[in-house]
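> Sequence isn't available, so here's the structure alone:
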């Protein structure tokens, strides 16, 4: 189990987050908690772990998460 996560926002850089610095309700912060820490909403992105999408409300169980911004067309 890790106590930090690297958030790789594609095209925008990476951030290292310590679990202790994340606001969360449970024992382990969720991917939504990590998104909030980098000022992103789960409604505007997809979270991938090892190339696979994960539910944003799932507790973080990886040292790295990739964030892809969703594109809205008109």
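Good, I have the coordinates. Keep in mind the model is a prediction, meaning the values are calculated, not measured. Numbers count the residues shown, from 1 in each chain.
> make it CA atoms for all contacts and neighbour counts henceforth
OK.
> all strands of the protein, in order?
4-9, 13-18, 45-49, 52-53, 64-69 (DSSP state E).
> Packing partners of the second one?
I take that to be strand 13-18. strand 4-9 (3 or more C-alpha pairs under 8 Å, 6 or more residues apart in numbering; DSSP states H and E).
> The structure to be compared is supplied as follows:
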């Protein structure tokens, strides 16, 4: 499944994830830990263990830097 991920303030990218992927898997595919971002679907946060059921998400970084 291809999912377009808009990372707020950065870039928009399309990643491929397995048909049974969760939003945590999607975060990792974009290059982030599920602990440092929140995934939004239609401006609503989704649980990281929920299955991916859309082809477009917004990724909001909560932690940046170190």
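Yep, it's here. Treat the numbers as computed from the prediction; the structure is a model and nothing was measured.
> Would you mind reporting the TM-score between them?
With the length set by TM-score structural alignment, normalised by the length of the second structure, the two chains reach a TM-score of 0.84; 64 aligned residues with a C-alpha RMSD of 1.7 Å.
> Would you tell me which of the strands of the first structure gets closest to residue 33 of the first structure?
Closest approach to residue 33 of the first structure among the strands of the first structure (C-alpha to C-alpha): strand 13-18, 10.4 Å.
> mean shift between that closest one and the second structure?
Overlaying the second structure shows strand 13-18 of the first structure at a mean distance of 1.1 Å from the equivalent residues (mean C-alpha distance after the TM-score superposition for the first structure).
> So which bits of that strand are buried?
Using 16 or more other C-alpha atoms under 10 Å as the test for burial, strand 13-18 of the first structure gives 14, 17.
> Provide the contact partners of it at residue level.
3-8, 34, 38 (C-alpha atoms under 8 Å, 6 or more residues apart in numbering).
> for the aligned partner of residue 39 of the second structure in the first structure, what are its contacts?
The alignment partner of residue 39 of the second structure in the first structure, by TM-score structural alignment, is residue 47. By C-alpha under 8 Å, 6+ apart, the residues touching residue 47 of the first structure are 31, 53-56, 65-68.
> Reformat those into TSV and put neighbour count and distance to residue 12 of the first structure next to each item.
Formatted as TSV, these follow (neighbours: other C-alpha atoms under 10 Å; distance: C-alpha to C-alpha, whole Å):
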residue	neighbour count	distance to residue 12 of the first structure
31	24	18
53	13	19
54	16	20
55	13	22
56	20	19
65	24	14
66	19	11
67	23	10
68	16	10
